[in-house]
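In: Below: sequence and its predicted model.
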Amino acid sequence: MFQSQNLLQTFDRITDYWSPKVIGRVNDQLLKVAKLKGQLIWHAHDDEDELFYVVKGHMRIELKQQVIDLHEGDFFTVPRGVQHNPIAEEECWILLIEPASTKHTGNEITPQTRSLDEQLA
């Protein structure tokens, strides 16, 4: 049986910042929701693009050459191989769309890094 989901209600599952949860799949792309506050880490995804869509709040994505400011309703795709550092001064809710093969923090490992299994839980 098919069933719809309410995007805003999916954020009820999020208890930790920087800990995305998979809420759906479109072909080989995963849809993930996350709450952000503070900063993650400079990292890149060598083989995958990563789309950030701001559902609530404000964030910025630092790139080596510029800073992308995102407000509610804005989205930005970080191209594969581009170093980036997501930052949210206050709590921000985002939807991520990225291939299932995307590692949370690329090749960088930190205490905030989440495995795909953790994101599926």
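Out: Perfect, I can see it now.

In: rest of the way, CA atoms for contacts and neighbours
Out: Will do.

In: Which strand runs longest in the chain?
Out: What stands out as the longest strand in the chain, according to DSSP state E, is strand 84-99.

In: Show me which positions of that strand end up buried.
Out: For strand 84-99, the neighbour count (16 or more other C-alpha atoms under 10 Å) marks 84-88, 91-99 as buried.

In: contacting residues around the residue nearest to the spatial centre of the chain?
Out: Central residue of the chain (C-alpha atoms, centre = their mean): Leu96, 4.2 Å from the mean position. By C-alpha atoms under 8 Å, 6 or more residues apart in numbering, the contact set of Leu96 is Leu30, Leu31, Lys32, Val33, Ala34, Glu50, Leu51, Phe52, Tyr53.

In: okay, now the one to match up with it:
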Amino acid sequence: MTDTVNLAEKLGTFSDHWSPRTVAQFNGHDVMVVKVQGEFVWHKHDETDDLFLVLKGLLEIQLRDRIVTLRPGEMFIVPRGVEHCPRALEETHLLLMEPTGTPNTGDAKTAAPRKLA
């Protein structure tokens, strides 16, 4: 990577929800932006933690025992193996980081394909 990455510009290049776009890579990890709205699916990642950083909007991460609410500038890490279901009542913009190739549903058969922004 030789230039800065403007996250707002990258988010402006697409409108679909729940379809992360890779904006950079480092140490075998993808740095992604995604627009979300509505409810995702209950899932877990057996091999990795799941990091969510809210850039704009409000995200609820439903866990089996509680709901974590994130506002802009707030971050939460779901530990590996913990079932969770992200939900956004309004369009919300997120930054995600995870090992390259990690399926967003925890299962390669149901995961959204990776796209570049």
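Out: Happy to help now that I have it. From a predicted model like this one, the values you see are computed outputs, not experimental measurements.

In: The residue nearest to the centre of structure 1 and Asp28 of structure 1, how far apart?
Out: Distance of Leu96 of structure 1 to Asp28 of structure 1, given as C-alpha to C-alpha, to the nearest Å: 13 Å.

In: Look up which helix or strand the closest residue to Ile67 of structure 2 other than its chain neighbours falls in, please.
Out: Closest residue to Ile67 of structure 2 apart from its sequence neighbours, by C-alpha to C-alpha, 6 or more residues apart in numbering: Ile61 at 5.6 Å. Secondary structure assignment for Ile61 of structure 2, by DSSP states H and E: strand 59-63.

In: residue ranges of the helices in structure 2, please?
Out: Using DSSP state H, the helices assigned to structure 2 run over residues 7-11.

In: I figured Gly106 of structure 2 hits Trp42, correct?
Out: No - contact criterion C-alpha atoms under 8 Å: Gly106 of structure 2 and Trp42 do not qualify, at 9.6 Å.

In: more crowded one of these two?
Out: Between Gly106 of structure 2 and Trp42, counted using other C-alpha atoms under 10 Å, the more crowded position is Gly106 (18 against 14).
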